[in-house]
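Novice: One predicted model, sequence on top.
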Amino acid sequence: MTVTAEREKALLESVPTGLLIDGEWRDASSGKTFDVKDPATGKVIASLQDANSDDAMAAFDAACAAQADWARTPAKERADILRRAYDLINERAEDFALLMTLEMGKPLAEARGEVTYGNGFLRWFSEEAGRHYGRTLTVPEGTLRMQVHHRPVGPCLLITPWNFPLAMATRKVGPAVAAGCTMVIKAAKLTPLTTQLFAQVMQEAGLPKGVLNVVAGSSASSISGPILQDRRLRKVSFTGSTPVGVRLMKDAADNVLRTSMELGGNAPLIVFEDADLDAAVEGAFAAKMRNMGEACTAANRFLVHEDVAEEFTQKFVAKLEALKPLRGTDPESTLGPIVDEGARDDIDQLVQDAVAAGGEVLTGGHKVEGDGYFYAPTAIKVEKGNPILQQEIFGPVAPIVTFSSEEEAIEMANDTEYGLASYVFTKDQARMYRVAESIEFGLMGYNVGVISNPAAPFGGVKQSGLGREGGAEGIEEYTTVQYIGIADPWAAVKA
């Protein structure tokens, strides 16, 4: 079903464009706005209030003022709010999907998938809110009773990226709400509209004022800078590039803040000679082309055993050539645009550099002419040492390189500063375990190309960050541990 211009206009007009501070939508004190563009057309689709440092601090003051009461709110009440929000998003699933397509570009089918995935974090953490167990036991000497409590860490700064506008917000807000933390969230300036609508839904679900504050702006540092310097802040959670994450960690060190950093990736996808090649092609396609390749978990390097490389490559290229780069609202679209012109230029430069270093383009390798920021789905055959193997591509480009042994594949996979996602295709389960214990990545998919799930801990090692989001581990990131030592109740009797 084709989405009409009237439907798009009505949806965009329903999204709040102000700053959410202490439960009220307000204008920015700067008196300025910034524009949001549709990357499929390059046209402005909305103008939002442009927050500055004063607005950021007003939002943070509201979060701090609400923290004590919110922390004392029973877990069941927090859980009920999250569950109501989950139900409301389900009711408005088409609105959220269309909004993400308009501001980020992904095809509607993928946007609907993100609504399901992202909303799952609200349901998961609504169930985890009341299950965050402590423990009670006697110390080994028998002299004390020990109680271990989990308490909210306190006011949080949440900084989300542009590539998964709903899922990255729910993955941070869900556990913060469940744990009893207040927060200020700053969405990426390229895709802030989904966060605006999500915040409105959280209000409708009954979240008290001041618990969630939203400040969008054209300058990230003017928002995050003053909040990071405030000693009342207790945690920062960031998803984005490694260089920015490193700077934030340095700033966070001054106040010894809890940090969760989900940073860059350079995921290897390893296809061994015994793999089910049809399954490997399907998995590789999903791991690479989901979200136009604009994902930190995207397969970035295709390491294929030399015995099956030709057949794998032929089948994989055929799938790429069947893709249709069209605006995401078009029913035939199977590949959306790159998020902006600068990002597309960066992708194209990586391809040209790879060719200059000896790479052979098998399909694609160029910008798509016309409106918007489309890039042709690309496969490029390269040799070890090609510079594209060391870069996070963040686009629909698949470098393919061969290997001859399990040891060589592991060595090639680990030849990166990053350590987020990885994928392995083999029929040999023993090999799977050997590889899993040898490669340096926080996530591994075995004979599958998409592994993210709200119930699973998500995060990386090395330059890909620290901490975990989702799973039972996700709520731990928003709590501190308190130990209470209690005098032995049998002390008088023993005496």
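Specialist: Perfect, I can see it now.

Novice: Could you use CA atoms for every contact and neighbour count after this?
Specialist: OK.

Novice: Return the residues in contact with residue 97.
Specialist: Residue 97 makes contacts with 108, 111, 112, 114, 115, as judged by CA atoms under 8 Å, 6 or more residues apart in numbering.

Novice: Between the residues you listed, identify the one with the most neighbours.
Specialist: Neighbour counts for the contacts of residue 97 (other CA atoms under 10 Å) peak at residue 111, which has 27 neighbours.

Novice: Check the burial of residue 428 by counting its neighbours.
Specialist: For residue 428, the neighbour count with other CA under 10 Å is 11.

Novice: Identify the residues contacting it.
Specialist: Residue 428 neighbours (CA under 8 Å, 6+ apart): residue 274.

Novice: so how far is residue 406 from it?
Specialist: From residue 428 over to residue 406 the distance is 12 Å, taken as CA to CA, to the nearest Å.

Novice: same thing with residue 466?
Specialist: With distances taken as CA to CA, residue 466 is found 28 Å from residue 406.

Novice: Am I right that residue 6 is in a helix?
Specialist: Yes. Counting by DSSP: H, G, I helix; E, B strand; the rest coil, residue 6 is located in a helix.

Novice: Regarding the nearest residue to residue 398 once chain neighbours are set aside, what is its secondary structure?
Specialist: In this structure, residue 398 finds its nearest non-sequential neighbour in residue 379, 4.7 Å apart by CA to CA, 6 or more residues apart in numbering. Recorded secondary structure, residue 379: strand (three-state DSSP).

Novice: ok, and here's another one to check against it:
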Amino acid sequence: METPTMESGAAVKRLLIDGKLVEGEQTFPSRNPATGELVGEAPEATRAQAEAAIEAARRAFDTTDWATDVQARIRSLDRLYDALVEHKEELRELTISEVGATRQLTHGAQLDDPLEIVRFYADLLRTFPMREEIGEVESMGQRHLRWIEKEAGGVVSAILPYNYPNQLALAKLAPALAAGCTVVLKGAPDTPLTTLALGELIAEHTDIPPGVVNVLSSSGTEVGELLTTHPDVDIVSFTGSTETGRRIMAAASRTIKRVFLELGGKSAMILLDDADVDATAMFAAFGICVHAGQGCALTSRLLVPRARHDEIAAKVAAAMGKVRYGDPTHPKTYMGPLISEKQRDKVDGMVKRAVEAGATLVTGGEKAEPGFHYAPTLLSNVDPDSEIAQDEVFGPVLAVIPYEDDDDAVRIANSTIYGLSGTVFSRDQERAIALARRIRSGTFSINGGNYFGANAPFGGYKQSGIGREMGVQGLEEFLQIKTFAAPVV
């Protein structure tokens, strides 16, 4: 992927609109969160360019055979997968430098694993039934044959956050393309280059037709607002904060758009009284430090039996001391930086307010230089109704909350507006599963089980969102259902 560069040597990426790579009238910087240095410049998409992208997607959907030619879509997804694999190492280096992801994490959820989402939907499309017979019925002396056909939902606006730009882009793009939709994809202001690189790869190394995929970047709100309100957009797929999700849902209601929302989380890890404390303490400590805590499904609340609260907190703190954090390019670094100074200040402010409210700072709570690093942080004796236990931190901060019995643990786990994920540990797996069934969340891990994968639907209950990404259910989010009937002849 060759791109023009500035005099400083930093890359300047381009927008993808109607099959063409175009520059912006202005650009905005993207900085390496581990060092604060400039990674490159992203084009500031204008309103006119955003409208052109939507128009191109609308035209490609309405006037070409993309929505109906299944074999062409399979070929395009196959080629996209091949192109992603061919350019994986370029994407890896960009993801490390712009996102602050550690090198080891790019070999999993930040890059290598997401590529398989494309492979999954290409293969699923080969066998997925677009027609379903629902049987005959007799009416007015005539037999009638009835069936259902699944059709592409239309033009999709897909809007990304900064934390996992490769995974989130492909989890939206691949099923939308498989369904026959056309897409306008908008990268996050903090990580635009990674998403724009995907657009350049599509333009230069795939046969996806013009207008089917359009990729934009913007540091402001105007483009995003247009993508959620424009009458030519049929579906909005958004991942980000619950607060922004509420605004998008309200804005989309004016034109009755279908809305998929993958929002915040405040997931609980529950250690039952028979759990292996040493193993679960290590799991809890390292779990909250994945990508510096910048993950909506991470378990940021640790619920422990009140009688063992201090013992468990001490073991978790000791485990946090083993987390290697700092330079994300080093192959042995486990945790990199937060995305920006603004985000680090937010996390630090929440920790300070938690201590002022009565929580105990067991370890961490410190900034580290250069860049926007923050030490793994443990708070104990946390009030389950406090800010730190109720609001999403999006940083490497774990709150230890005591509970009295299993019923109390369930009550506390369910006592937030969120319902995205959760974990329970017990030596009695059936007991753990029974408790997990009482938690209102879209995903749940039993004794460290890994549910995440291209074939596993992901999404939340309550204000953690609407709909599911990935799996067969992820494809169905982008399909419409049409019911047919015809006389039997």
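Specialist: Looks like it arrived, so ask away. From a predicted model like this one, the values you see are computed outputs, not experimental measurements.

Novice: hmm, back to that, which ones are touching the residue nearest to residue 398 of structure 1?
Specialist: With CA under 8 Å, 6+ apart, residue 379 of structure 1 has these contacts: 317, 320, 361, 362, 363, 364, 365, 397, 398, 399, 400.

Novice: again, only this time at 7 Å
Specialist: Counting by CA atoms under 7 Å, 6 or more residues apart in numbering, residue 379 of structure 1 touches 317, 361, 362, 363, 364, 397, 398, 399.

Novice: what do you get for residue 338 of structure 2?
Specialist: Counting by CA under 7 Å, 6+ apart, residue 338 of structure 2 touches 33, 292, 344, 372, 373.

Novice: do that again at 8 Å, thanks
Specialist: So residue 338 of structure 2 contacts 33, 100, 291, 292, 294, 344, 372, 373, 374, 395 (CA under 8 Å, 6+ apart).

Novice: Just want to check the distance between it and residue 171 of structure 2.
Specialist: 23 Å.

Novice: now swap in residue 430 of structure 2 and tell me
Specialist: 32 Å.

Novice: Among these two, which residue is more densely surrounded?
Specialist: Higher neighbour count among residue 430 of structure 2 and residue 171: residue 171, with 24 against 11, using other CA under 10 Å.

Novice: so how far is the one helix or strand that one maps to from its chain's centroid?
Specialist: Per DSSP states H and E, residue 171 of structure 2 falls inside helix 165-179. Relative to its parent chain, helix 165-179 of structure 2 has a centroid offset of 10 Å by CA atoms, centre = their mean, to the nearest Å.

Novice: Which elements pack onto that helix?
Specialist: For helix 165-179 of structure 2, the packing partners by 3 or more CA pairs under 8 Å, 6 or more residues apart in numbering; DSSP states H and E come out as helix 70-86, helix 112-127, strand 155-159, strand 182-186, helix 192-205, helix 471-476.

Novice: Compare the ones you listed and report which one is nearest to residue 352 of structure 2.
Specialist: Closest approach to residue 352 of structure 2 among these is made by helix 192-205 (31.2 Å; CA to CA).

Novice: Could you list every helix and strand in contact with the closest one?
Specialist: Secondary-structure packing of helix 192-205 of structure 2 (3+ CA pairs under 8 Å, 6+ apart): strand 15-17, strand 20-22, strand 38-43, helix 70-86, helix 88-99, helix 165-179, strand 213-216.

Novice: what's in contact with the first one?
Specialist: Looking back up the chat, that one is strand 15-17 of structure 2. Contacts for strand 15-17 of structure 2 (CA under 8 Å, 6+ apart): 21-24, 43, 45, 49, 52-53, 56, 196, 199-200, 203, 210-211, 213-217.

Novice: again, 10 Å this time
Specialist: Strand 15-17 of structure 2 is contacted by residues 21-24, 42-45, 49-57, 184-186, 195-203, 210-217 when judged by CA atoms under 10 Å, 6 or more residues apart in numbering.

Novice: Find the residue at the geometric middle of structure 2.
Specialist: Most central in structure 2 under CA atoms, centre = their mean is residue 168, positioned 4.4 Å from the mean C-alpha point.

Novice: For the closest residue to that residue other than its chain neighbours, list the residues it contacts.
Specialist: Ranked by CA to CA, 6+ apart and with sequence neighbours excluded, the top spatial neighbour of residue 168 of structure 2 is residue 160, at 6.7 Å. Contacts for residue 160 of structure 2 were tallied using CA under 10 Å, 6+ apart; they are 166-169, 172, 185-189, 191-192, 195, 237-240.

Novice: quick one on the thing from earlier: got the contact list for the residue nearest to the centre of structure 2?
Specialist: 110, 114, 158, 159, 160, 161, 162, 187, 195, 238, 239, 469 are the contacts of residue 168 of structure 2 under CA under 10 Å, 6+ apart.

Novice: Closest one to residue 280 of structure 2 out of the residues you listed, please.
Specialist: Nearest to residue 280 of structure 2 out of these is residue 110 (CA to CA; 24.3 Å).

Novice: Verify the contact between that closest one and residue 167 for me.
Specialist: Yes. With contact defined as CA atoms under 10 Å, residue 110 of structure 2 counts as touching residue 167 (6.3 Å).
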